[in-house]
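Engineer: Predicted model, plus sequence, below.
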Amino acid sequence: MNIALWVVQGLLAAVYLAAGLMKLVRPREQMVASGSFDWAKDMSDAAVKGIGAVEVLGALGLVLPWLTGIAPVLTPIAAVGLVVVQVLAARVHLKLGETKSLPVNVVLLLLAAFVAIGRFTG
């Protein structure tokens, strides 16, 4: 079980780190112009950067505390935080009628829930 948790933690960390850094580095207008981030039209620059920062911190929280043994309880807490991120993301996508994004939200939510449950109970 520990190996499965580490694999999922690593995958989630890579996804959230990439997504978060992209939101932090790319201008919101450029993201909207790409056509893949229509949800960002209704958000301020600060909101998009804030989401990116939360994703980067969540990615780091999934791996570093458990890896170093320093405050390992932060790993499942980070996973719960990413579950909340996906619930809110799904809500935004539903509100905007972007149903194509929902399967990704559900998969990421379930993987983060797996890590939260596995690390809280293990």
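Structural biologist: It's in.

Engineer: C-alpha only now, for contacts and for neighbours.
Structural biologist: Fine.

Engineer: Next, the contact list for residue 9, please.
Structural biologist: 62-63, 112, 115 (Cα atoms under 8 Å, 6 or more residues apart in numbering).

Engineer: Put this next to the previous one:
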Amino acid sequence: MDLALWISAWLLAVVAFVGGVSKTFAPKEKLASLHGGGWTEGVGAPGIKVLGVLELLAAVGLVLPALLDRVPVLVPVTAAYWVLLMIGAMLTHGRRREFGFVALNLAYLALAAFIAWGRFGPESFSG
């Protein structure tokens, strides 16, 4: 199970990194023009950048604390944060009737919940 948790954390970290880079560095207009980018209509450019930075921090928090063996409890804490972020994303896309994105966010949520459960529980880094 440890291997499955590591793979899950790396996959989710890649998702968070790619999303974070795009939200942090791409102009709002470019994001809005992409498939599924309509959510940016109700969010100012600074808000989008904040989301991007949070996603970049999540990418780091999902793997680096465990790799460096420095405060590894941050891995499941970050995964739990990602669950909350995905709930928000699902609500946003659901309001826009973008159910394909709701399903994708649900998959990310499930992956994050698995990481949080596994790293807080049976495969915690403290044991």
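Structural biologist: Perfect, thanks for sending it. Here the structure is a predicted model, which is why all the values come from computation and not from measurement.

Engineer: one step back: for the contacts of residue 9 of the first structure, work out which two are farthest apart.
Structural biologist: Using Cα to Cα, the two most remote members of these are 63 and 112, lying 12.2 Å apart.

Engineer: now the helices for the first structure?
Structural biologist: For the first structure, the helices defined by DSSP state H occupy 2-25, 28-33, 45-68, 74-95, 102-121.

Engineer: what about residue 95 of the first structure, how many neighbours?
Structural biologist: 11 (other Cα atoms under 10 Å).

Engineer: Please say which position in the second structure it maps to.
Structural biologist: With TM-score structural alignment as the criterion, residue 95 of the first structure lines up with residue 95 in the second structure.

Engineer: From residue 110 of the second structure, how far out is that match?
Structural biologist: 21 Å (Cα to Cα, to the nearest Å).

Engineer: ditto for residue 6 of the second structure
Structural biologist: Relative to residue 110 of the second structure, residue 6 of the second structure is positioned 15 Å away (criterion: Cα to Cα).

Engineer: cool, and residue 102 of the second structure?
Structural biologist: If you measure residue 102 of the second structure against residue 110 of the second structure using Cα to Cα, the figure is 12 Å.

Engineer: counterpart of residue 72 of the second structure in the first structure?
Structural biologist: Per TM-score structural alignment, the equivalent position to residue 72 of the second structure in the first structure is residue 72.

Engineer: what's near enough to touch its match?
Structural biologist: When contacts are counted by Cα under 8 Å, 6+ apart, residue 72 of the first structure touches 65-66.

Engineer: Please repeat the previous calculation with a cut-off of 10 Å.
Structural biologist: 61-66, 119-120 (Cα atoms under 10 Å, 6 or more residues apart in numbering).
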